[in-house]
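K.L.:
prediction below, plus the sequence it came from.
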Amino acid sequence: MDAFYASVEQRDNPELRGKPVAVGGSAARGVVAAASYEARAFGVRSALPSVTAKRRCPQLIFVTPRFEVYRAVSAQIREIFAEHTDLIEPLSLDEAYLDVTENKQGIAIATKIATIIRARIKDVTGLNASAGISYCKFLAKMASDLNKPNGQAVITPRMGPGFVEALAVKKFHGVGPATAAKMERLGILTGADLKARSLPFLQEHFGKSGAWYYQIARGIDERAVQPDRPRKSVGAEDTFDADIVDLDAARTELTPLVAKIWRHCAAKQLRARTVTLKVKYSDFEQITRSRTVAELIPSAEEVEAMARGLLDPLFPVEKGIRLLGVTLSSFSDEHDAVEEQLRLKL
């Protein structure tokens, strides 16, 4: 979807149309969750601190997120996908992979399917979507950004290797700023540079990811579309109106975060073994602390106790805390938990 959250807000509020809009944060605190294309023209993007966004675009309009609305629209879009295939792998509320090799309507050309889906999304939701069509997930993702907004692009098997060779590694999906900087220090600036490095070289410098980089440098990605891709983590975070310097105040802020993620996990019948605490300081330095236990965490109270155990050693703080977050991971579902308990009792 194109600028999904911001586009929904502009759709629902005509006064926002054609104006630079940022969803999330505020003029003084927080970060941008999504930016309209009008805002992007000023360099405003997701994850940008709100104060920086406002500096770049003084006329920027901040809108409070409405995630229940975004989820409802996302569900409408998933129903449209399901008209064509059951092989749907959601990545987020506004993005998914579809395998249409065999599709319900028997359409032989994938580009035609993409055109039909985008038109249906526009008819049903009033929103624009872009699509990338290719023979593997990596290149489909890269293609989806080529003709945004409201467009689509194709990377064929013949085009794939050459496309990757010409692409800057910092633009590779899945290569973050830190990895891109490391590659550049090694003289790897483009896909061609990456392709020229041997598998042992890449494994030496990038560990398990080395084999992945070796493959995608050649336009090879054999990952299947996984319609039942398991959720790897559930988290919640909050940016505060004023920086926190007191331990008791920080502990208090953990309670609603834990309650929120516990409700979500309970509804999805998920149980976790790992608790991760995220802390962002007033100067935007960010740290995480994690703890994993052998057995599934039994209650929200225990999650909060573990989170406090990660938080307490950080105090006293030398600088204020502007954001706290809590994440649960290492999941097993409730059925697995019951089976595990029965085995232990027997």
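P.N.:
Alright, I've got the coordinates.
K.L.:
only C-alpha atoms for contact and neighbour calcs from this point on.
P.N.:
Noted.
K.L.:
which residues of the stretch 101-250 of the chain fall in helices?
P.N.:
For the stretch 101-250 of the chain, the helices defined by DSSP state H, counting those that start in this stretch occupy 110-125, 137-144, 160-166, 177-185, 191-196, 199-206, 209-216, 247-267.
K.L.:
show me what the helix or strand just after the longest one is packed against.
P.N.:
Looking back up the chat, that one is helix 247-267. Next helix or strand after helix 247-267 toward the C-terminus (DSSP states H and E): strand 270-281. On a contact count with 3 or more CA pairs under 8 Å, 6 or more residues apart in numbering; DSSP states H and E, strand 270-281 meets strand 286-292, helix 300-311, strand 321-333, helix 334-345.
K.L.:
of all those, which lies closest to S7?
P.N.:
Nearest to S7 among the helices and strands packed on strand 270-281 is strand 321-333; the distance by CA to CA comes to 26.5 Å.
K.L.:
buried residues, the closest one. List them.
P.N.:
I321, R322, L323, L324, G325, V326, T327, L328, S329, S330, F331, S332 (16 or more other CA atoms under 10 Å).
K.L.:
and the residue nearest to the second one when sequence neighbours are not counted, how far from T288?
P.N.:
In other words, R322. Closest residue to R322 apart from its sequence neighbours, by CA to CA, 6 or more residues apart in numbering: D243 at 4.8 Å. Counting by CA to CA, to the nearest Å, the gap from D243 to T288 is 18 Å.
K.L.:
wait, the residue nearest to R322 touches V279, no?
P.N.:
No: look at D243 against V279 with CA atoms under 8 Å: they stay out of range, at 11.6 Å.
K.L.:
looking at these two, which is more packed in?
P.N.:
Of the pair D243 and V279, V279 is the one with more neighbours under other CA atoms under 10 Å, namely 20 against 16.
K.L.:
list the contacts of the nearest residue to that one once chain neighbours are set aside.
P.N.:
Of all residues not flanking V279 in the chain, L324 sits nearest, at 4.9 Å (CA to CA, 6+ apart). Each residue near L324 by CA atoms under 8 Å, 6 or more residues apart in numbering is listed here: E237, D238, T239, E253, L254, L277, K278, V279, K280.
K.L.:
and the buried ones among these, selectable in PyMOL?
P.N.:
Applying 16+ other CA under 10 Å to these, the buried members can be selected in PyMOL as follows:
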select buried, resi 237+239+253+254+277+278+279+280
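K.L.:
how about the contacts of L324 in TSV, adding distance to A143?
P.N.:
Conversion of the contacts of L324 to TSV gives the following (distance: CA to CA, whole Å):
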residue	distance to A143
E237	32
D238	34
T239	34
E253	42
L254	40
L277	35
K278	33
V279	35
K280	34
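K.L.:
before we go on, here's another structure to hold up against the first:
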Amino acid sequence: MRIAIATDAWFPQINGVVRTLDKTISLLKEWGHEVLCINPGLFRSVPMPTYPDIPLALFPYARVKEMLDAFQPDAIHLSTEGPIGWAGRRYCLRHNHPYTTTYHTRFPEYVRLRAPIPLSLSYAFVRAFHNKATLTMVATGSMKKTLESHGFKNLEYWTRGVDIEHFVPIDQPVLDLPHPIALYLGRVAVEKNITDFLDLKMPGSKVVIGDGPALESLQQRYPQAHFLGYRKNGDLTRLLASADVMVFPSRTDTFGLVMLEAMACGVPVATYPVEGPLDVIKNGINGWMDEDLPTAVTRALEVDRNSCRQFAEGYSWEACTRQFLTLIQSNLSDPVVESAPAEKRL
């Protein structure tokens, strides 16, 4: 099967969207599918306003059309609502080619935090992008209900996965800090609501792992916290597994892959009861949700670490990718190939 995926989020960015697409594309290729990934690295670009680490492709339509014409995909999936995504949408509508999309990011809320633009206007923009698709994939049931309330149609569930071979518990913690160690992992940006974490009045230590446009200002504002910057591979796993609790203060994420990564390391998660965590966190099993974040942290610290690991083992990238493949195949006029080799099935 020939699958074209258009995305405005790609390496060197490191976030949940990029990790999801990277794992999905790798498995699709391993299973024998041909995949074209149309990404910002193939275009001239400019830095995104207020977020210079994110490149935005300049006038991508002609190049997008050239690549899709040459590739002749069976399926086209548009992953983001940026210039490349809109160019892909334009191509599909002009050529009467069905396409699918994913709602990865709460774009209206992100914009509202940076500029005085009404949510209704931003939602109208995003809805126009997705509602022309044959279906839009969302990561959780609670997010599906929220989008339906905003007039989105043809929504289908596409879960996420975690690499349980890479994210594992460790015997010897590497963070030599006073306990309990509360850790935030992710993009350091205003939409992540990190100040709610850093403002917590609690004993022990606070650690922030990640990079982003708010890093320097938060370092200056919270000198008592430990900002470790961006980490990867085994270094990240060892640091994450050394924490006593991971605090996920975001109210705008559609899922939050870092929660699964923390659980795979045996670390419980403290968070708000909002879209994303509502479908992932089970109080007393893998963390704690509460509108009072200090309470969530206190209760999460009591959760058994083995229980967190067992919960994470129920998620796999193979199952996630198989679900994605089933969804895009359901929109083809002619059935194409088996979704995955028999030995890969769960």
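P.N.:
Received it, and whenever you're ready, just let me know what you need. Note that this is a predicted model, so its numbers are computed, not measured.
K.L.:
need the TM-score from the superposition.
P.N.:
The TM-score (TM-score structural alignment, normalised by the length of structure 1) is 0.26; 156 aligned residues with a CA RMSD of 6.9 Å.
K.L.:
distance check, A166 of structure 1 against W212 of structure 1.
P.N.:
In terms of CA to CA, A166 of structure 1 sits 18 Å off from W212 of structure 1.
K.L.:
give me the neighbour count for L135 of structure 2.
P.N.:
Neighbours around L135 of structure 2, by other CA under 10 Å: 23.
K.L.:
for the helix or strand harbouring L325 of structure 2, buried residues please.
P.N.:
If you go by DSSP H and E, L325 of structure 2 is part of helix 317-329. Neighbour counts over helix 317-329 of structure 2 (16+ other CA under 10 Å) mark W317, E318, A319, C320, T321, R322, Q323, F324, L325, L327, I328, Q329 as buried.
K.L.:
which neighbours do D243 and V279 of structure 1 share?
P.N.:
With CA under 8 Å, 6+ apart, D243 of structure 1 and V279 have common neighbours I321, R322.
K.L.:
ok, back up a step: okay if I get the helices of the stretch 101-250 of structure 1 as CSV plus distance to R11 of structure 1?
P.N.:
What follows is these, written out as CSV (distance: least, CA to CA, whole Å):
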stretch, distance to R11 of structure 1
helix 110-125, 9
helix 137-144, 22
helix 160-166, 35
helix 177-185, 33
helix 191-196, 39
helix 199-206, 44
helix 209-216, 38
helix 247-267, 28
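K.L.:
figure out which of these is closest to V303 of structure 1.
P.N.:
Using CA to CA, these put helix 247-267 closest to V303 of structure 1, at 6.9 Å.
K.L.:
tilt between that closest one and strand 270-281?
P.N.:
Orientation note: helix 247-267 of structure 1 sits at an angle of 150 degrees relative to strand 270-281 (axes from the mean of the first three to the mean of the last three CA atoms, to 10 degrees).
K.L.:
what comes up buried for helix 247-267 of structure 1?
P.N.:
Neighbour-count burial for helix 247-267 of structure 1, counted by 16+ other CA under 10 Å, picks out 247, 250-251, 253-255, 257-262, 265.
K.L.:
so what's V73 of structure 1 up against?
P.N.:
Shown in contact with V73 of structure 1 (CA under 8 Å, 6+ apart): T125.
K.L.:
so how far is A259 of structure 1 from it?
P.N.:
From V73 of structure 1 to A259 of structure 1 the distance is 25 Å (CA to CA).
K.L.:
circling back to that earlier point, who has more neighbours out of A166 and W212 of structure 1?
P.N.:
W212 (16 against 13).
K.L.:
what comes up buried for whatever helix or strand C308 of structure 2 lives in?
P.N.:
Assigned by DSSP H and E, C308 of structure 2 belongs to helix 305-312. Of all the residues in helix 305-312 of structure 2, those buried under the rule 16+ other CA under 10 Å are R305, N306, S307, C308, R309, F311, A312.
K.L.:
hmm, S142 and L278 of structure 2 touching each other?
P.N.:
Yes: assessed by CA under 8 Å, L278 of structure 2 is found in contact with S142 at 7.1 Å.
K.L.:
any residues in contact with both of those two?
P.N.:
Residues touching both L278 of structure 2 and S142 (CA under 8 Å, 6+ apart): there are none.
K.L.:
output the contacting helices and strands for the top helix by length along structure 2.
P.N.:
Ranked by number of residues, the top helix in structure 2 under DSSP state H is helix 16-30. Under the contact definition 3+ CA pairs under 8 Å, 6+ apart, helix 16-30 of structure 2 sits against strand 34-38, helix 317-329.
K.L.:
so which of these gets nearest L236 of structure 2?
P.N.:
So among these, helix 317-329 is nearest, using CA to CA, at 19.3 Å.
K.L.:
helices or strands up against that closest one?
P.N.:
helix 16-30, strand 75-78.
K.L.:
so which of those is nearest M289 of structure 2?
P.N.:
Per CA to CA, nearest to M289 of structure 2 of those: helix 16-30, 21.0 Å.
K.L.:
next, the angle from that closest one to helix 317-329.
P.N.:
Going by the same axes, to 10 degrees, helix 16-30 of structure 2 makes 80 degrees with helix 317-329.
K.L.:
list the buried residues of helix 16-30 of structure 2.
P.N.:
Going by 16+ other CA under 10 Å, helix 16-30 of structure 2 has these buried residues: G16, V17, V18, R19, T20, L21, K23, T24, I25, L27, L28.
K.L.:
of those residues, which is the nearest to F125 of structure 2?
P.N.:
Proximity of the buried residues of helix 16-30 of structure 2 to F125 of structure 2, judged by CA to CA, is greatest for V17, which lies at 20.0 Å.
K.L.:
T292 of structure 1: how many residues sit nearby?
P.N.:
16.
K.L.:
residues contacting the nearest residue to it once chain neighbours are set aside?
P.N.:
Leaving aside its sequence neighbours, T292 of structure 1 sits nearest to T274 (CA to CA, 6+ apart; 4.2 Å). Each residue near T274 of structure 1 by CA under 8 Å, 6+ apart is listed here: S290, R291, T292, V293, L328, S329, S330.
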